[in-house]
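Colleague: need coordinates for the below:
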Amino acid sequence: MLAVGGQLASTLVVTGYPAEVTPGWLSPLLNFPGHLDIALHIDPVPNPVAAASLKKQRARLESGRRSGFAQGQLDDPDVEAAAQDAADLAFRIARGEGKLFQVALYLTVHAADEEALAEQVAAVRAVAESLLMNVAPTTYRALPGWLATLPLGIDTLKIRRTFDTAALAACFPFTSPELPLPQGPEGSPTGVLYGLNAISGSPVLWDRYAQDNYNSITLARSGAGKSYLMKQELLRLAFTGVTASVIDPENEYVRLAETVGGRVVALGAQGVRLNPFDLPPPPHSGEAGDLLTRRVLFLHTFLSVLLSSPLSAAEKAMLDRAILATYEHAGITADPRTWTRTPPRLGDLYAALELEAGDTAIELAARLAPYVSGSHAGHFNGPSTVETSGHLVVFALRDLPEEVKAPAMLLALDAVWRQVTERARTGRHLVVVDEAWLLMREGAGAEFLFRMAKAARKKWAGLAVVTQDADDVLASPLGRAIVSNAATQILLRQAPQAVEAIGEQFHLSHGEQEFLLSATRGEALLLAGDRRHKVALISVASAAEHEVITTDPGELAAQLRENEAAYAEAAE
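Modeller: As a prediction, this is how the structure comes out:
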C-alpha cells in the first residue's frame, strides 16, 4: 500500500492468464466502476531470439516427456499440451504468421482509506479471477508498482509473460466482441437482427447483402434450431423488401408462408407437379443464347439424379439424342420462335427411347418406366400444374417419397432459378435450401448447388444452405467449395463426432469448438465476412414471431387446443 497525495494506492500484478481469450475479454476490467489504473507493457521479441527460445523450450519439454516415459510414468497432459502449443507457435513464427511479445499487465487501485481500499482490491481481484486471471499484490514493491502504472512507459517490475500476435491483439483495449454495424451508402444502418451477443448482450445486426457475396451456410445437429434461425431471418428480411424461395423437405416453412401471404407449392400432393421439360420464357433481345441447349443440359443433370447413378458416356449420348428427338417431335427446335410451344413430357422421352435401337436405350427406358407408368408416374410425368412466383414461395416436399425427394428438390431449384433470373433487375432475392444433405449426396445435385452459389451474386440473389449433416458438405470438394463461397457462416450445436472436422474447416479455436459442443438451442457462432469477425450469439424472437416459426410438436399441439377452445367458445 502506498500513500499518494490524499489517497491510498495498491498495485496488483497479473501472473496467470486464461488458455484462450476472445476480443474484448478485458472489458470487465476496463469498465470497472472504481478508480483503477491499468497498464499494459509490450516489448517485441526479435524473431531469431523467439525461434531459439522456442527451440530450447521444445527440447526441454520433449526431454522431460522421454525421461518420464523411460521411468514408466504416464504422460502428463499439461506437458503434452504445452509441447503441442510450443510446436504450433514455432511453426507460425517460421512461416511469418506471427511474432512473440513480452507482455506485463499491472492494476493499481485507488481509494480514500484503508477499508475502502481493501474493498476495492477485493472487487478487482474478483473480476480478474472471473476472467481466469491470477493476480498477486506487489508486496514490498508498492512504489515500483505505482510507477509501472503511470503514463511514463517504464516497466519497473518486469513481471512478464510471452504472448503471440493473436493473443496480444485480443488484449488491445479498444477491441470489442461486437460485429461492425452494417451501413448503407448514406451511412444509415442496414441488415436484420440475428440475436443478442452472448458476451455483451448487445444486438447482433448483420446484412448478408453488404458482403462480397450473399450466400450463407448453416450447420447444426438435429434440434439445434437451424431452421428456426433461418425462418426468423426470412421473416425479418421480408420487411426490408427481400423476396425468397424455400426448398422445404419437411414442411417447416409452410405456416410462415401462409401467415405472410406467400405461396406453397406442395409437390407430391394430388395434381401438383412441375414438368422437367418446361422451357423458361424467351430472353430479351440480345441477352442470352440457346435456351434449348441449356435445357437439354439441365435434363442430363435431372435424369442423373432421378436415376440415382452417374450416367456413362454411352448413356449420355443416347439420352442426348432422345431428348432432342422428344423436343423436335413436339415442334421445338433451335429456332427461338418455337420455344413458346407446348413442351413435351417425361413419357414422350420414354417413347423416344423405345424407338431407339440397342441395349443402352432399352436399359434407360426400363429405368425410366417407374416414373412414367409406375408408382412415381404422377410426380414428374405431365404438364406443370402450379404457379411458382410470389414474394415468398415454399416448395413443400414432405408428401414425396424419400426416393424422389432429391430430384424433386433439383426440379424446384430450377424453377427458383427462373424466378431469380427474372427478378434480377427488380430486387434482392434469397434462395433457402433446407436439409441440403438430401441433394448434396448426389454428385449432380451438388454440382448444381455449386453453380448456383457461384452465379447467384450476379443475379442479386443469395443462396442459403441449411443442413444437419456436416460430412455431406465437408467431405467432398464441391461441398467445401460451397462453404468457401458463403460469406456468412453460421454454426450451431454440433455433435462430438463432427466438431473436429468443422473446427478444422472453419479454423475454430479449442474454446470455440467447446462452445459448439455445449451450446443450447438457439445459440450460434456467426463467422462473418473474411472470418476476421466472429461472434457468439443467442437467437431471440418476439412472441408473435415465435408463434409463426416454431415447429415444436408440443407447442403446436398447445396452439391447436387453444384455437379449438376459442372456436368452441365463439360458437356458444
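
Colleague: please make it C-alpha for all contacts and neighbour counts, starting now.
Modeller: Noted.

Colleague: immediately after the helix or strand where residue 395 lies, which helix or strand?
Modeller: Counting by DSSP states H and E, the secondary-structure element that holds residue 395 is strand 392-396. Moving toward the C-terminus from strand 392-396, the next helix or strand (DSSP H and E) is helix 405-423.

Colleague: return the set of buried residues in that following helix.
Modeller: 405-421, 423 (16 or more other C-alpha atoms under 10 Å).

Colleague: next one: that helix to chain centre, how far?
Modeller: Computed by C-alpha atoms, centre = their mean, to the nearest Å, the chain-centroid distance of helix 405-423 equals 22 Å.

Colleague: check stretch 436-445 too.
Modeller: Using C-alpha atoms, centre = their mean, the mean C-alpha position of stretch 436-445 is found 18 Å from that of the whole chain.

Colleague: any figure for the gap between residue 161 and residue 433?
Modeller: Spatial separation of residue 161 from residue 433 under the definition C-alpha to C-alpha, to the nearest Å is 49 Å.

Colleague: residue 290 now?
Modeller: Noted for residue 290: a distance of 28 Å to residue 433, by C-alpha to C-alpha.

Colleague: neighbour count: those two, which is higher?
Modeller: Neighbour tally, residue 290 and residue 433, criterion other C-alpha atoms under 10 Å: the higher count belongs to residue 433, 24 against 12.

Colleague: now show me the structure for the sequence below, then we'll compare the two:
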Amino acid sequence: MARNKGPVADQVTQILPNTRLRELIAPVVADFSDKSACRFGDQYMAVLVVTKYPARLPAEWLSRIRLPGVTVHIDAVRRNAAEFNRIVSDSLSGWSFQAESRNKGAYERMQASAKRDQAAELLHLSGAENQAMFDSVVSFIVTAESAEGLTARVKEVQGRLAANQIIAQRPWFLTKDAMLHSSPYGYRSARLHELYAMPMPSSTLAAAAPFSAAGINDGHGKVYGLDTTGGVVVIDRWRFGSSGFADRSNANMVVLGNAGGGKSTFMKLDILMEYMAGTKVIIIDPEDEYRALCARIDGQWLDAGNSGATIINPLEVWATEAVADDEEQADASRFNPVARHLEFLKTFFALQLPDDYTAREILEIEVRELYREHGLTLDLTSVGHLEKWPTLSDLRDRIASRVHAAEELSAGAREAYAGLDLFFKNLTAGSRGLMWDGQTNVTLENDVLVFSTHSLQEADSSTYAAQYHLITQLMWREIQANRNTGEHLLVVMDEAHLAIDPKTPATLEAIKNFAKRIRKYGGALMVATQNVSDFLDPAIERQGRAVLDNASTKVVFGADGRELTHIVELYDLSRAEADAVARKAVGRCLLMVGQRKCILDVKRTPKMVQLLSTSSEKSPAT
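Modeller: Predicted coordinates for the structure are as follows:
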C-alpha cells in the first residue's frame, strides 16, 4: 500500500544562490559614465596625458611620478626621417622670420626665437647626429580606492610633473579611448595620437625611463625581497657616510607598524642574515619571539625575568676602562668609572623611587660610602682588577644599621631611612632580588644573545623599566669592548614601547644616547615598536623623535588610526606612501633608506622559512 506523503514532502526546497561564487566568476564591470574618470570594479581610475614639455628634460624625467597606484605608458611611433626634417626645416624658417620681424612685439619675438632654437636643435639631432625621431604619447593611469583619493592622487601626479615644467591633463570625453590606449591591450588610439603626439628624439625618449632609479639596490649586502616592479632590494647597512651613501649617517634601523603585519618576521630575517655575515647580535625580547631562532643557530638565551636564572648586579661598575667617544685618543688619566656608574645608579633607583627625592639623595650617599668600604673610590681610573662587587644585600644591611642608630638623625632623615629600609627589605626578599641581588652570572661571549623579559610582563612598569635600563648598560659594556675588534655588533630592542614611561624618561634618554653613539663602536641599533604614540608623548617627545628619526633605515609595516597619523607626520609621507601603509598588507612595507624609498615585499628562502618559523606558525608564507 502506498504511503501518504506528509505536508513536509509537498514543500519545494528553495536553493539559495551562491553569491560568493557569483562574485568570483562574474566579469569586472567597467563604468565610463564620468567624462574624466572611470571605474573598474571597486577601483577608481583616471588617465593623464602629457600635453606640454619644456625645451630640455633631465635624465629619468619620469622617475618623479613612480608612485603606488600610478602606471606609466609610453607609446612612440617612429617618424620618417626625410619627412620629419622637411617639416622641421619649414618650421625653422617660419620661426626665424617671426623672431626677426619688426611687426612683432618684443615678447612675441622672444617666444619665436626660443621655438626657432628648439627646432634647430631637433634638426641637428635628426640630421647631424642621425637620431631617430618618434611621435610620442606619454600617459599615466592613476588608480585609487575612492573618488576623493583619486582626485588627490591625480593632483599629486600633476604637481610632481609640474616641478619639471611638464603639463599633464585628463583627456576630457576620451576617457574610454585613453584607458584602452594606456592599458596593455595592444590598442593604439589614432584620435589620441592626433591630439597629443609630440616629436621626441630617441635620446629624450631613453632618458624618460622611470625604471633606472627604481627600488633600492646597494650592489651588495643582504637581499630583503622585491619591490613593486620585481626588482631585488639589496641593502648594506654598514655602508654609510662614504661616497654614494652620504645620505646615511649610521647603520641604525627602526621597524614600525601594527601587530600582525610582519615586523617580527622582517626582524628575524635581518638578524639571521647579519648573523650569517659574521655580525654579533644582542636582543632584548619581551615576547619570546626569538627563542626558537636562538636555539636553531646555537645562540644563548637568557631569562632576564624573575626566575632567578639570570642575575645582573646593578652595583657592579660596568665601565672598566677609558674609551674615547670619537677618533681622538682616550684620556685614561681623566677617566672615572666609579663616578660614571654612580650617575647610572641615580637613574636606576629613580625609576623605582620616582617621587621620593630625599630618599634618593640619602641612597646616593650610602652607595658612595658602600663603594668606599669596598675600595671603590672616586679617584680610581680603572676597576678591572676587581672580581667581587658589593650587592644589594650589602646596601640593605648598611641602611638597616643606620636605622638602628637613628637617634643621631633628624626626624625627616629617620623617616627617609625607615622608608629605604622597608624598600630594600622588600626588594631583596622579593622577585626583584632574584634578578639583581648577587654577583652577575651573565657572560656575553656567544655570537647571538637573547635577553628574554617575557616573565616581567605582569611586573609593574617601574620594575620593567629598571631591568630594561640595566640590560642596556650591560650591552653597552659589550659594545665598548667591541670597538677595536673590527667586527660588527647589532643590538635589537623589540617592543621598545614597553620600556617607556613618560613619568621616568631616563630609559628613553638612554636609548636615545645608545642610538647616537653606537656607530662609533662599529655597532647598529634596531628598535621596533607598534605604538609610535608612546614615543611622541609630550613629556618625552624630544627623546622619542630622536630615536625614531635618527635611524638611516626606516621600515614601516601596516598601520592605521592614530599610529598612521603619527607616522605620516614624523616621516612626511606622501599620500601614496600613506595609502600603501594604510592597506596593511601582511609582509609588505614602506622601506626608507637614506633619501630613497620603495614598497618592499619581504621574501624568504625555504631554508630561512624553516629557521625563522616558530611553533605558532603552521605554514609560514614565502
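
Colleague: which ones are touching residue 570 of structure 1?
Modeller: Contacts of residue 570 of structure 1 were listed using C-alpha atoms under 8 Å, 6 or more residues apart in numbering, and none were found.

Colleague: next, it: secondary structure please.
Modeller: helix (DSSP: H, G, I helix; E, B strand; the rest coil).

Colleague: and residue 9 of structure 1, by the same measure?
Modeller: Secondary structure assignment for residue 9 of structure 1 (three-state DSSP): strand.

Colleague: neighbours of it, how many?
Modeller: When neighbours are counted by other C-alpha under 10 Å, residue 9 of structure 1 registers 25.

Colleague: surely residue 257 of structure 2 is in contact with residue 556?
Modeller: Yes. Residue 257 of structure 2 is in contact with residue 556 according to C-alpha atoms under 8 Å; the separation is 5.7 Å.

Colleague: how about the helices of the stretch 51-200 of structure 1, start to end?
Modeller: For the stretch 51-200 of structure 1, the helices identified by DSSP state H, counting those that start in this stretch occupy 77-94, 114-130, 142-148, 165-171, in order along the chain.

Colleague: would you mind finding the most buried of those?
Modeller: helix 142-148 (a mean of 21; mean count of other C-alpha atoms under 10 Å).

Colleague: other SSEs contacting that helix?
Modeller: In terms of contact count using 3 or more C-alpha pairs under 8 Å, 6 or more residues apart in numbering; DSSP states H and E, helix 142-148 of structure 1 is assigned the packing partners strand 2-4, strand 7-16, strand 100-111.

Colleague: export those to a markdown table and tack on distance to residue 67 of structure 1?
Modeller: Rendered in a markdown table, the data for these read as follows (distance: least, C-alpha to C-alpha, whole Å):
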| stretch | distance to residue 67 of structure 1 |
| --- | --- |
| strand 2-4 | 48 |
| strand 7-16 | 27 |
| strand 100-111 | 29 |
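
Colleague: out of these, deepest packed?
Modeller: Per-stretch averages of neighbours, counted by mean count of other C-alpha under 10 Å, single out strand 100-111 among these, with a mean of 22.

Colleague: show me what that strand is in contact with.
Modeller: 7-14, 34-47, 50, 117, 120-121, 145-146, 148-149, 158-165, 168.

Colleague: for stretch 145-156 of structure 1, same thing?
Modeller: Here stretch 145-156 of structure 1 makes contact (C-alpha under 8 Å, 6+ apart) with 2, 9-12, 37-39, 41, 106-108, 138, 144, 157.

Colleague: distance of the nearest residue to residue 171 of structure 1 once chain neighbours are set aside from residue 224 of structure 1?
Modeller: Distances taken as C-alpha to C-alpha, 6 or more residues apart in numbering put residue 26 closest to residue 171 of structure 1, at 6.5 Å, once the chain neighbours are dropped. In this structure, residue 26 of structure 1 and residue 224 of structure 1 are 30 Å apart, going by C-alpha to C-alpha.

Colleague: same question, residue 270 of structure 1
Modeller: Using C-alpha to C-alpha, residue 270 of structure 1 is found at 33 Å from residue 224 of structure 1.

Colleague: so for the two, which sits in the more crowded spot?
Modeller: When neighbours are counted by other C-alpha under 10 Å, residue 224 comes out ahead of the other of residue 270 of structure 1 and residue 224, with 21 against 10.

Colleague: which position in structure 1 aligns with residue 315 of structure 2?
Modeller: For residue 315 of structure 2, the aligned residue in structure 1 is residue 277 (criterion: TM-score structural alignment).
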